[in-house]
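S.K.: I would like to see how this sequence folds:
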Amino acid sequence: MISLPYSNLINAGAVLTLVVSCISLSIIIPINVIADTAVTFTIPLKETQTVEGDAVTLECQLSKPDLKVAWLKDGSEITPSEQVHITTDGTWQRLTLPHTVLDDEAEYAVQFNDQITKATLWVEEAPVRITVPLPQTTTILEGDTTTLQAEVSKEGAETAWFKDDLEILPDVDEKFDIAIDGAKHSLTIRDATIDDEAEYTIEVGTESSTGALLVDEVEASFVVPLRDQIVKEENDVTLECQLSKPNQAVKWYKNDTEVVPTEDVEVIAEGTIHKLVLKNAKPEDAAQYSVRLGAVTTEADLTVEEGAVKFIMPLQETSALEHQMVTMECQLSRPDQDVKWLKNGEEIKPDDIHEVSVDGTFHRLTLKDTAVDDEAEYTVTLGDDNTSAKLFIEEIPLQFIVPLSETTVEEKQSVKLDVKVNKNNVVLNWFKDGTPLEAGERIEVTVEGCAHTLKIHSAVLTDDGQYMVTAGIAVTEAPLHVTEIPTEFINPLEDQQCTEFQDATFSLQLNKPNKKVSWFYDELEITPNEKYEVSSEDFSYTLKINDAQMTDAGKITAKVDDISCSADFIVNELDVLIIVPPKDITCSEKELVTFSCELNKPNVDVTWSHNDKPLEHGNVFEMRVEKKMRYLTIFSAQLDLSGTYTVTAKDKSASAKLTVDGKYQSFNKYDFF
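M.R.: Okay, here's the model as predicted:
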């Protein structure tokens, strides 16, 4: 027999090869070796059901630990990823899907050599939910476009939109546009009208969300006003304007007299366009014409030209420095002619800056204080003829002529920071410590000509800082110092008194809000609880003592910063009252009898007596106390226990009679005491 060491056994699957090595001979002998123990699945995979989106784990157990297995899905090997986690824990093999999808439904298998276990994973589709509903109310102006949006729990979900109870079909009505962006579903409503005001609903599955759309009506206005016109005598002329809304009833006026249609006067309305057609114009047709819609109006002058007048000296291109006076002039071939001055096509109305003058055949426009926006093309019109020229304005640099100055203010006082620039009505920017300031409840910004003021009402400590004003590239800055005022009692504590069991309130008022006030009872600091309620609002601070007891009387003190105030708390004892007296009782002999009464407060000692003789607790009588109730029980009524029973609480008493029916028992009732 040949003896071989175990180290000479080489694993060759189910067959082991034995190598025998001798001094001069090598022999290879194939041997079949039976493994110590076959690997088996001690706990197979189990059929599992889950809901889409949930996490799920499939697991099985092998008879040996730390073995490498293959996981299969519908016969195909699974590769671990962020969506698939494969782990081994000793003999346990696990596959986890952290977020299941419908495609995860399949037959899963675990294979080790020729051993395999299989089970089916069923994935139930999750219902689609509305995760972000429509806004409850959306308000827009008539003519605006708005979008209503909701978000659902699943991308690609089918939804339906409704206006009130009627489904919206964008293919039928071009006013609406339905869009889907992942899980976001939106409905766009174009050019809203009053008829679009309704409740809009989105439905997905069994869920829905509804929001109201409110459309504020916009008053009609003239988007294209009447324009002055000049017409030659006997020619037709049309005055025309346009409103922002169609189907509006307007009235035409000639020099404040309503126009009545005739053969030569035609009034036309075409949607938003309104026209007045004057046929065969006559000199008497020259007037100011206006169109009125309620309080809204537009007007223009109609001139009926009698003859041709020419410009013999046109306007000339002119340049001026900002804030200078400049005059533009032209000359006509005939005096006493009415002309119009226009700036970039808009008629110039004389005012404090624009002065229009006529000197024979010369017509002049004088700008007394030029501004940058006066740079434009100026035109003089006369009938169909006109002359135009450019006016150029050279801007002067914006500068501070009065800069910011360092300022100090006491807390709660108002303060003004003033600057002046070299131009009127320009926009300045205010900053505090580099942060832009905006007007609000405490901060007021005013402009008066070239003077600009920042007013801070009721200054607080946080207003302290570096303030800066910018005007174009010009900058001025200075510090503002806010000095703190000491804390003071505006209304200190006052003595309070109340009756026992009532509530009492101590209040004080400081000159500052949001201060930490500490409350004390006879030098012992009070901790807020059910007994003591501490509150504050603005400048008022309050301590409420609930259900006052006689022991609560003492000195109440409030301390804040380094000041304090105190007041006495007096608790008056409540008089004892018997609010429900005992009632008369009739009973049979040997029956158990109980008298009861109710006091107006607890913790009060009472005494009971029978025919004015005090009673004691014992075998015959039992006396009990329950909160405000007092009880006297007679265990076995006897004939000689009949009589008057009286309960006494301090200086108050109440009585009731006991009547015992039955045979007289011969014993002394007081033998039981």
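S.K.: when you work out contacts or count neighbours from here on, use the C-alpha atoms and nothing else.
M.R.: Noted.
S.K.: and the next element down the chain from the host helix or strand of residue 647?
M.R.: Residue 647 belongs to strand 643-649 when assigned by DSSP states H and E. Downstream of strand 643-649, the next assigned helix or strand under DSSP H and E is strand 652-661.
S.K.: that following strand packs against which elements?
M.R.: Helices and strands touching strand 652-661, by 3 or more CA pairs under 8 Å, 6 or more residues apart in numbering; DSSP states H and E, are strand 578-580, strand 585-588, strand 643-649.
S.K.: gap between residue 448 and residue 421?
M.R.: Using CA to CA, to the nearest Å, we find residue 448 at a distance of 11 Å from residue 421.
S.K.: who's more crowded, the two?
M.R.: The neighbour comparison of residue 448 against residue 421 (other CA atoms under 10 Å) goes to residue 421, with 20 against 10.
S.K.: residue contacts, residue 292?
M.R.: 250-253, 298 (CA atoms under 8 Å, 6 or more residues apart in numbering).
S.K.: next, format those residues as a markdown table and append neighbour count and distance to residue 186.
M.R.: Formatted as a markdown table, the contacts of residue 292 follow (neighbours: other CA atoms under 10 Å; distance: CA to CA, whole Å):
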| residue | neighbour count | distance to residue 186 |
| --- | --- | --- |
| 250 | 14 | 40 |
| 251 | 16 | 43 |
| 252 | 23 | 45 |
| 253 | 16 | 48 |
| 298 | 17 | 41 |
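S.K.: another for comparison:
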Amino acid sequence: FTIKNAQPTDHTGTYSVRVKEVESDKVPVTVTKKVPKFVKDLKANKTTLTEGEQLILECELDMAPSDVKLQINGETVPEDRVKTEIKDKKIKFTLDNIKLDESGDYTVKINDEVDSKPVSITVNADIPKFVKNLTINKKQFDLGETLNFECTLNKPFDDIVWLKDGQPIEEDAHIQFTKDGPKLKLTIKDAQPTDHTGTYSVRVKEVESDKVPVTVTKKVPKFVKDLKANKTTLTEGEQLILECELDMAPSDVKLQINGETVPEDRVKTEVKDKKIKFTLDNIKLDESGDYTVKINDEVDSKPVSITVNADIPKFVKNLTINKKQFDMGETLTFECTLNKPFDDIVWLKDGQPIEEDAHIQLTKDGPKLKLTIKDAQPTDHTGTYSVRVKEVESDKVPVTVTKKVPKFVKDLKANKTTLTEGEQLILDCELDMVPTKVELQLNGETIPNDRIKPEIKDKKIKFTLDNIKLDESGEYTVKINDEVDSKPVSITVNADIPKFIKNLTINKKQFDVGETLNFECTLNKPFDEIVWLKDGQPIEEDAHIQFTKDGPKLKLTIKDAQPTDHTGTYSVRVKEVESDKVPVVVQEKSITFVKDLKAVKPTLDESETLELFCQLSRPLKSNETIQWYRNEVVIP
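M.R.: I've put the predicted structure just below:
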């Protein structure tokens, strides 16, 4: 019996032959349309990529396809986005410069009727890092100088914006941007105060460098030696000499008294390079006042107060003190010497008479006068001191008494300003004195002591934060003795994202009841936040299930697998990253006839014994039964 050109609908069925009343065995036959099958499932070169990398997907069929389409999340990938190569039964897809929004489940549709198993692809952002943060050789520039800002990234990037005071800047006649691989440079030539003073930074993608403040100023003369007189108290007819020194040669100088220019025929002016000298002979009574020098019509010296007396007391040695700045509790000693002893002596502070008390002592030894202040206090003893003898007042000596506060000789500095969560942050600084209290602060809030390890060795301070966290990015400062703050250090903490070096696998996908299932994968490093999933839901260890972890290697073992409990799709989630999904089926081992049913004698005489025998693939279970039939009718 022959059937040619068999068709599924017409010729699928169970066949037998009946000869007279005797029918042969029944033979079931199925005719199907041949569809492609995957001999090698769809597989990616990498399942976790960084944006910009190349994704390659490959598979192999048991027959050459007539049509193939790559799909992501059920949507066909446009032809201009993917390069498709078909060589006989092998198929290869290439996607260059992978994008963030191209994460998802990739499948291949063959001949519009067969889909591959999905391959889950994760695309992570490519985040720039500053290997060397933005720097400039100095912060103060003169008009016309060239400014060079430089930094180095971990790799070249294209999305670069230079900023001044938080706003983008563009190239012009002064400004030039250069890029040499990962090295970035901003050059500002012929810098101008108004245009180029500001705070500079560079933003690469969404990451901004340190902010660098720069000031450009017009260079003006400065006094390296203030205006000074040979004598500040003179008797009319004496000679007054005033001298000063600049940091550059002046173009114009004028001597002024009480803001009015002294006539040229009254003063002899000598300018030698940066040194200036004025001489007034035969000083007059009405030439008492505050003398200043105006340089180039823009800079004034500090005033020098000159007193011209008639025949009255003279200060042979004017009022002096060894220094002008004192710490609380020190002793202040003012001294002066007159031309002869006088009795009408009044000591002044801020122009007001002072008297002796527990701190203040006034002494006189002939023409020598002395004011001693013991255990000086900031509020009581800071001021300008002088002594008035008859109508003649000494030089005024300003003195400041301050409570000594710590100063930073080395600013707060971090071992790294950009860290990955889990790393160690170390912050160091050094003071000019031993502190009594130190606090590390983040964004103005004190960090608890159980979070940091502070170390104080004399004037050096060190803070250690182990296992840095994402929410610990921000501005770090140190508060000393509840009164002095360090300059802030900006710290950025980036997420530590797991990567599957070897994705989740199992040696086969079909298992019999009672077998052991072993799922394995390998991460780029050990992580703690691990959740095993079955059909997207977390699973826990029990009598069948065991989780093991050996450094970056993870393993899920299921012993004595059961169809209902253990059939499903398995994956593992590490932090927020999930592995490939691996489907597994556990099934009962089906029973089959190893030897078909046969009769010892197929033809018997009436009353003879009929013996039938067959052999099964396995023993019957307690809940399985045997049923005999004759002519498709159950034998009781």
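S.K.: once they're superposed, what TM-score comes out?
M.R.: Once superposed, chain against chain, the TM-score is 0.26 (TM-score structural alignment, normalised by the length of structure 2); 224 aligned residues with a CA RMSD of 6.4 Å.
S.K.: picking up where we left off before, so which of the helices and strands packed on strand 652-661 of structure 1 is the most packed in?
M.R.: Neighbour counts (mean count of other CA atoms under 10 Å) averaged over each of those peak at strand 643-649, with a mean of 19.
S.K.: from the contact counts, what lies against that one?
M.R.: Using 3+ CA pairs under 8 Å, 6+ apart: strand 643-649 of structure 1 touches strand 607-610, strand 652-661.
S.K.: and the angle from that strand to strand 652-661?
M.R.: Interaxial angle, strand 643-649 of structure 1 versus strand 652-661 (axes from the mean of the first three to the mean of the last three CA atoms, to 10 degrees): 160 degrees.
S.K.: next one: the residue lying closest to residue 118 of structure 1 once chain neighbours are set aside from residue 48 of structure 1, what distance?
M.R.: Closest residue to residue 118 of structure 1 apart from its sequence neighbours, by CA to CA, 6 or more residues apart in numbering: residue 109 at 4.2 Å. Distance of residue 109 of structure 1 to residue 48 of structure 1, given as CA to CA: 13 Å.
S.K.: kindly report the same for residue 624 of structure 1.
M.R.: Noted for residue 624 of structure 1: a distance of 67 Å to residue 48 of structure 1, by CA to CA.
S.K.: same deal with residue 232 of structure 1?
M.R.: From residue 232 of structure 1 to residue 48 of structure 1 the distance is 96 Å (CA to CA).
S.K.: neighbour-wise, which of the two wins?
M.R.: Neighbour count, other CA under 10 Å: between residue 232 of structure 1 and residue 48, residue 232 has more, with 19 against 14.
S.K.: ok, the more buried one touching residue 305?
M.R.: Yes - if you go by CA atoms under 8 Å, residue 232 of structure 1 and residue 305 touch, sitting 4.7 Å apart.
S.K.: with distance to residue 215 of structure 1 and mean neighbour count added, can I get the helices and strands packed on strand 643-649 of structure 1 in CSV?
M.R.: Shown next, in CSV, are these (distance: least, CA to CA, whole Å; neighbours: other CA atoms under 10 Å):
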stretch, distance to residue 215 of structure 1, mean neighbour count
strand 607-610, 79, 18
strand 652-661, 74, 17
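S.K.: closest to residue 471 of structure 1 out of these?
M.R.: Smallest distance to residue 471 of structure 1 across those (CA to CA): 87.4 Å, for strand 652-661.
S.K.: now the helices for the stretch 351-500 of structure 2?
M.R.: Secondary structure of the stretch 351-500 of structure 2 by DSSP state H, counting those that start in this stretch: the helices cover 378-381.
S.K.: how about the stretch 101-250 of structure 2?
M.R.: With helices called from DSSP H, counting those that start in this stretch, the stretch 101-250 of structure 2 shows them at 193-196.
S.K.: before we move on, what about the stretch 501-636 of structure 2?
M.R.: Using DSSP H, counting those that start in this stretch, helices in the stretch 501-636 of structure 2 cover 563-566.
S.K.: and the closest residue to residue 659 of structure 1 other than its chain neighbours, what does it touch?
M.R.: Counting by CA to CA, 6+ apart, the nearest residue to residue 659 of structure 1 once its immediate chain neighbours are dropped is residue 586, at 4.6 Å. With contact set as CA under 8 Å, 6+ apart, residue 586 of structure 1 has these partners: 658-661.
S.K.: just the closest of those to residue 179 of structure 1, please.
M.R.: The closest of the contacts of residue 586 of structure 1, once distances to residue 179 of structure 1 are taken by CA to CA, is residue 658, at 89.6 Å.
S.K.: ok so, going back, can you redo the helices and strands packed on strand 643-649 of structure 1 as a markdown table with distance to residue 567 of structure 1?
M.R.: Shown next, in a markdown table, are those (distance: least, CA to CA, whole Å):
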| stretch | distance to residue 567 of structure 1 |
| --- | --- |
| strand 607-610 | 39 |
| strand 652-661 | 35 |
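S.K.: out of the ones you listed, nearest to residue 386 of structure 1?
M.R.: Per CA to CA, nearest to residue 386 of structure 1 of those: strand 652-661, 113.3 Å.
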